[in-house]
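Undergrad: Give the three-dimensional model of this entry:
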Amino acid sequence: MSRVTDRSGADRPMLDTAWTRSLARGEAPDGASLQDHLLAVHGANAGFTEACASRCQDDRGRSSYAWLAEAIDPARHRDVLDLACGSGPLLELAHARHGGRLRLTGVDMSDAELALARARVPDAGLSLRRGVAQDMAFLADASQDAVLCHWALTLMDPVAPVLQEVRRVLRPGGTFAAIVDGEIDDAPGYRAVHDLIYGWVQRAYPAYGRFDLGDVRVRDTQALAALARETFDDAQVRIEPSVLYLSDPPETLAREAAGFFYAAFVLSAEANAAMLADLAQLLRETGGAQPTFAMPINRLVVTRAPD
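TA: A predicted model of the protein is given here:
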């Protein structure tokens, strides 16, 4: 099996999933193959989302986790759900900020990620559940005061059932907040990085980009707002843009920046190395010895009307 090099420099198997096989045939992958693909990525690289996101900060010094956690209001929120909690950084942050005032629940479909979350959060009352966002039957109706989702809504397809499940479990007056991709041109230089990585991936999978992870509406600010208002017709919906920044030497920053792109995981070892070399050169040309990677993000905040 072909191998690619991860962020630490160690070799790992190249991904071969139903999703990538569909792409190779030029076919649109279905929801089941998407879940299979995401499980393969996170099973082999548990914690990588946190590793990529934790060091990036906005112009106020906040990570995307910290900005999302600001949606928790301990005066109004008691039961808080972290949807697609991954390795648990957001749960850990919520616990550190608010201690025993919150009843925290984390849901994720990856056992590998849940194991990391379980090890890191020192809260005996923490509930961790394995499941998919489209079906959270283990949670009662109107059982949560706040539902948070860090950078996972972008990956979910179908996404409409996810929003319907969030509405079902969210109490009147509750808050749903999510970090998602921002508009591609909202951060300087981001399009060039995106296009370079996708260019390499499309040499192996020409359909990549035409078929991408998740529902494309989540990556479009206006379409996401319309989708949220369609589901939460009793709610105030707002989308707040921001930009995250990370600076490092070019070779290090190339590996860090590529780690934000699921597309990079499908490259062969040789293609991955060549892509990283090209990306490092691009960063060096635009930023010198200590370039900056800028990434656009949006925070979706939905506040349901009280009874």
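Undergrad: can we go C-alpha only for contacts and neighbour counts from here?
TA: Noted.
Undergrad: now the helices for the stretch 201-307 of the chain?
TA: Taking DSSP state H, counting those that start in this stretch to define them, one finds helices in the stretch 201-307 of the chain at 221-231, 250-258, 269-287.
Undergrad: what's the longest one in contact with?
TA: To tie it back to what came earlier, the one meant is helix 269-287. The contact list for helix 269-287, computed with CA atoms under 8 Å, 6 or more residues apart in numbering, reads 2-5, 14, 193, 196-197, 200, 250-251, 253-255, 258, 264, 290-293.
Undergrad: please give me the structure for this one as well, since I'd like to look at both together:
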Amino acid sequence: MTAQTSRSAYGGSPPANYERYFVPAIGAPLATDLVRLAALQPGERVLDVACGTGVVARLASPQVGVSGRITGLDVNPGMLAVARSATPADMAIEWHEASAEAMPFPDASFDVVLCQMGLQFMTDKPAALGEMRRVLMPGGRLLLNVPGPTPQLFAIMGEALARHASGDAAGFVDQVFSLHDTAQIQSLVAGAGFHDISVQAETRSLRLPAPEAFLWQYVHGTPLAGAVDQMDDDRRSALEHDVVIKWQRFVKDRALVLQVRITVATACN
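TA: Predicted coordinates for the structure are as follows:
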């Protein structure tokens, strides 16, 4: 894959590319961890906040069975369109387009609220957590995860984007990993009124595609796609060169190996 052909190779919408590339490499492994930790039970009502293309919701559905209910909520209609198309016909999941800070659900509607890699993007985090608590029944459970601090691999990408694209593009990478301090997360969750809070961090090792492929898959599956599409071929080539050269030290058996710290918070209402 070259910078010149990247646009034609990844010509789908960012949400479609996100589901096709990001979810298998990063989203699904972390979602599997989160759903396993949730220990969902048959019949439970589960809300997936900032559901994206729905990987958490799809993994949760078999755990609650036909007597349970899975609902996904996201502010991005493109993500929800892909979520609907990616959901098997025999899997009943409700999808809602709305902000996490103002959910369209009655109080005490759910037994479990899950939120994967979404809280860091929310403008009003206390309000979003307050809404998560409001829609949980008494005794209900909250589980969320966030990545960070910025892994070396993504720091290299961010620095190259700042040089060759824009500060805003680099800022997106920073925002992905902006919420990771365990004390801050503990304070946010406690401030929303939750109790029995646990905040734990561990480093996960994920095998990604080869450097050239992963660079363009990530770019074209995120809001970075618009910024990079504005660049000419020379600048895209320079971006690719700078990133791929420095990523070589993270390659093992032709795969890019990402070491990323994931913080998981659990709490009860």
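Undergrad: could you dump the helices of the stretch 201-307 of the first structure to a markdown table with mean neighbour count?
TA: A markdown table is the format used below for these (neighbours: other CA atoms under 10 Å):
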| stretch | mean neighbour count |
| --- | --- |
| helix 221-231 | 16 |
| helix 250-258 | 22 |
| helix 269-287 | 18 |
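Undergrad: What about the contacts of helix 269-287 of the first structure, which are in strands?
TA: Using DSSP state E, the members of these that fall within strands are 3-5, 292-293.
Undergrad: Now, of these, which are buried?
TA: Listed as buried from those are 3-5, 292-293; burial here means 16 or more other CA atoms under 10 Å.
Undergrad: Let me know the closest of these to residue 68 of the first structure.
TA: residue 293 (20.7 Å; CA to CA).
Undergrad: What's the match for residue 238 of the second structure in the first structure?
TA: Residue pairing (TM-score structural alignment): residue 238 of the second structure is matched to residue 274 of the first structure.
Undergrad: Distance-wise, check that match relative to residue 246 of the first structure.
TA: Remark: distance between residue 274 of the first structure and residue 246 of the first structure (CA to CA, to the nearest Å) = 22 Å.
Undergrad: ditto for residue 62 of the first structure
TA: Residue 62 of the first structure sits at a distance of 12 Å from residue 246 of the first structure (criterion: CA to CA).
Undergrad: Need the residues touching each of the two.
TA: Contact criterion CA under 8 Å, 6+ apart; residues bridging residue 62 of the first structure and residue 246 by contacting each: residue 56.
Undergrad: Comparing those two, which residue is more hemmed in?
TA: Between residue 62 of the first structure and residue 246, counting by other CA atoms under 10 Å, residue 246 is the more crowded of the two (19 against 15).
Undergrad: counterpart of residue 194 of the first structure in the second structure?
TA: Looking across to the second structure (by TM-score structural alignment), residue 194 of the first structure lines up with residue 154.
Undergrad: which non-adjacent residue is nearest that match?
TA: When the adjacent residues along the chain are set aside, residue 154 of the second structure lies closest to residue 173, with 7.1 Å between them (CA to CA, 6 or more residues apart in numbering).
Undergrad: Touching, residue 120 of the second structure and residue 176? I think so.
TA: Yes. Counting by CA atoms under 8 Å, a contact exists between residue 120 of the second structure and residue 176, whose distance comes to 6.7 Å.
Undergrad: State the distance from residue 208 of the first structure to residue 198 of the first structure.
TA: When CA to CA is applied, the distance between residue 208 of the first structure and residue 198 of the first structure equals 8 Å.
Undergrad: How about residue 106 of the first structure?
TA: To residue 198 of the first structure, residue 106 of the first structure is 32 Å away according to CA to CA.
Undergrad: Enumerate every residue touching residue 19 of the second structure.
TA: Contacts for residue 19 of the second structure were tallied using CA under 8 Å, 6+ apart; they are 53, 82, 221.
Undergrad: Closest one of these to residue 103 of the second structure?
TA: Residue 103 of the second structure lies nearest to residue 53 out of the contacts of residue 19 of the second structure, by CA to CA, at 18.1 Å.
Undergrad: Need the counterpart of that closest one in the first structure.
TA: In the first structure, the residue paired with residue 53 of the second structure is residue 87, using TM-score structural alignment.
Undergrad: Then residue 204 of the second structure?
TA: The alignment partner of residue 204 of the second structure in the first structure, by TM-score structural alignment, is residue 243.
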